[in-house]
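Q: Following is a predicted model, sequence given first.
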Amino acid sequence: MEVCYNKLFKLLIDKGIKKTELRKMTGISPNTLTKLSNNEFVSMAVLVKICRQLNCDFGDIVEIVESPEYKTANPKG
């Protein structure tokens, strides 16, 4: 399973917020923003900061997707 932050970036577009603005609003590092952009895992604390600033819930900014490797290893699942 992998994470996908496309919902977060769509929400930012809808609210007219740039990624750099989000970084400043939340206090997250540039490296963390890069991880988000690359759909890499970030800490729960980062996700909480983002949700608080955007007044949303986890489901509004992240989704769990199946990785191609997982589908190959578990064809029924």
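A: Good, I have the coordinates.
Q: For the rest of this, base every contact and every neighbour count on C-alpha atoms.
A: Fine.
Q: buried set for the helix or strand encompassing Thr34?
A: Here Thr34 is covered by helix 30-37, with elements defined by DSSP states H and E. Neighbour counts over helix 30-37 (16 or more other C-alpha atoms under 10 Å) mark 32-33, 36 as buried.
Q: And for stretch 48-65?
A: Here stretch 48-65 shows 50-51, 54, 60-62 as buried, counting by 16+ other C-alpha under 10 Å.
Q: next up, a second structure to put side by side with the first:
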Amino acid sequence: MTISYNKLWKLMIDKNINKTKLREEAGISSNAMAKLGKNESVQLEVLAKICKTLDCNIEDVCEILFEE
């Protein structure tokens, strides 16, 4: 099972927001942003803050990929 945040990166491009601006506006740590960049798991609270900042739902920023 793998977590992918590709939807987040595409959404950020669509909303014209970079990682630094998102980190500052959402109030998340640089460590959490680094984990997102590596497709590592982060706390649900981090994803909730991102969703609130980008005005979207959690399925708009991440997806779980099941390997066969």
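A: It's in. Note that this is a predicted model, so its numbers are computed, not measured.
Q: Serialize the buried residues of helix 30-37 of the first structure to JSON lines and add fields for distance to Pro68 of the first structure.
A: Compiled in JSON lines, the buried residues of helix 30-37 of the first structure are given as follows (distance: C-alpha to C-alpha, whole Å):
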{"residue": "Thr32", "distance to Pro68 of the first structure": "24"}
{"residue": "Leu33", "distance to Pro68 of the first structure": "24"}
{"residue": "Leu36", "distance to Pro68 of the first structure": "20"}
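Q: gap between the helix holding Thr34 of the first structure and the chain center?
A: In terms of C-alpha atoms, centre = their mean, to the nearest Å, the centre of helix 30-37 of the first structure is found 9 Å from the chain centre.
Q: Check the buried residues of helix 30-37 of the first structure against Phe9 of the first structure and report the nearest one.
A: Of all the buried residues of helix 30-37 of the first structure, Phe9 of the first structure sits closest to Leu36, with 9.3 Å by C-alpha to C-alpha.
Q: Not counting sequence-adjacent ones, nearest residue to that closest one?
A: Tyr5 (6.4 Å; C-alpha to C-alpha, 6 or more residues apart in numbering).
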